[in-house]
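Trainee: what follows is a protein structure lacking sequence information:
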């Protein structure tokens, strides 16, 4: 198990109790009030993707977002579920497809999104995962979606599927 006590484990926020194992890892907001445990393997971890859609760009205050899609039955709230504030919107990239965004009430970190089109799934922000080294290994993106919206200066990520619009499960078959 990796933890903040290990040399090289990044301390990137005000909490110091993040950890990772072969099977699970923590994701914590910047102030530490909200912490989740997410799976690092199937069947709980469904995909890892970079999204260039307008919604992700706006809600994340960046030109793209790195995301992890998880089956809700494998996502655990360790603390702070009552410290999440939800902002829901119907005017999304898909008409009449409500997306709910869950932010820490204290520090404002966007922890995850849930969509009416994706019942039982949660889209976590990869940047909330405490063990940053996982972004280069188990949480490395499999696919980039909405590439038609990608900023001109942003280049495709090597060894990832490139998809116009939203990706489908078949787009990532065979990509570890």
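Mentor: Nice, I can see it. Keep in mind that this is a model prediction, so the values were computed, not measured.
Trainee: for the rest of this, base every contact and every neighbour count on C-alpha atoms.
Mentor: Will do.
Trainee: contacts made by the lengthiest strand in the chain with the rest, please.
Mentor: The strand that spans the most residues within the chain, counting by DSSP state E, is strand 95-104. Applying Cα atoms under 8 Å, 6 or more residues apart in numbering, the external contacts of strand 95-104 come out as 29, 33-34, 83-92, 109-117.
Trainee: let's bring in a second model and compare:
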């Protein structure tokens, strides 16, 4: 239904442990921009840790749930943009102060 992530430069991403346990799966089908998206997930438990896209070279999109610092969740990781707002289920309301974009923010909202 939805996922929460944030974008960081690859140079700012540091694995404390477990990088050797990551597996990848790439796809281009179904990606509205036509880019190739590669999922990096734990080969032991299956948790999606982050994604990389050919459309954002040198950048990574970690899942917010992979960050265990609750202070960051309330400050720097607080959502600023909701993409694909047109597809939000009716019982889930927009976040207060969060910019709403009908489609993909990075393609001009389409």
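Mentor: Structure's in. What do you need? Everything quoted here is computed from the prediction, not taken from an experiment.
Trainee: one step back: for the longest strand of the first structure, give me the average deviation versus the second structure.
Mentor: Aligned to the second structure and superposed, strand 95-104 of the first structure gives a mean residue distance of 1.4 Å (mean Cα distance after the TM-score superposition for the first structure).
Trainee: what span of the second structure lines up against the helix or strand that comes right after that strand?
Mentor: With elements assigned by DSSP states H and E, the helix or strand that comes after strand 95-104 of the first structure is strand 110-115. Aligned by TM-score structural alignment, strand 110-115 of the first structure falls on residues 48-53 of the second structure.
Trainee: roughly how far is that stretch from the heart of the chain?
Mentor: The gap between the average C-alpha position of stretch 48-53 of the second structure and the chain average comes to 7 Å, counting by Cα atoms, centre = their mean, to the nearest Å.
Trainee: flag every buried residue along the longest strand of the first structure.
Mentor: Along strand 95-104 of the first structure, the positions that meet the burial threshold by neighbour count (16 or more other Cα atoms under 10 Å) are 98-104.
Trainee: possible to save those as CSV with distance to residue 141 of the first structure?
Mentor: Below are the buried residues of strand 95-104 of the first structure laid out as CSV (distance: Cα to Cα, whole Å):
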residue, distance to residue 141 of the first structure
98, 25
99, 22
100, 23
101, 21
102, 22
103, 23
104, 25
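Trainee: which of the residues you listed sits closest to residue 39 of the first structure?
Mentor: For residue 39 of the first structure, the closest of these turns out to be residue 102, at 18.9 Å, with distances computed as Cα to Cα.
Trainee: secondary structure element for the nearest residue to the closest one once chain neighbours are set aside?
Mentor: Distances taken as Cα to Cα, 6 or more residues apart in numbering put residue 86 closest to residue 102 of the first structure, at 4.6 Å, once the chain neighbours are dropped. Under DSSP H and E, the secondary-structure element containing residue 86 of the first structure is strand 84-91.
Trainee: what's the mean deviation for that strand versus the second structure?
Mentor: Average distance between strand 84-91 of the first structure and its aligned residues in the second structure, after superposition and using mean Cα distance after the TM-score superposition for the first structure, equals 0.7 Å.
Trainee: tell me the counterpart of residue 68 of the second structure in the first structure.
Mentor: Structural alignment places residue 68 of the second structure opposite residue 130 in the first structure (criterion: TM-score structural alignment).
Trainee: from residue 39 of the first structure, how far out is the residue nearest to residue 123 of the first structure when sequence neighbours are not counted?
Mentor: Spatial nearest neighbour of residue 123 of the first structure, excluding adjacent residues (Cα to Cα, 6+ apart): residue 69 at 4.5 Å. Per Cα to Cα, to the nearest Å, residue 69 of the first structure is found 10 Å from residue 39 of the first structure.
Trainee: identify the contacts common to these two.
Mentor: residue 45.
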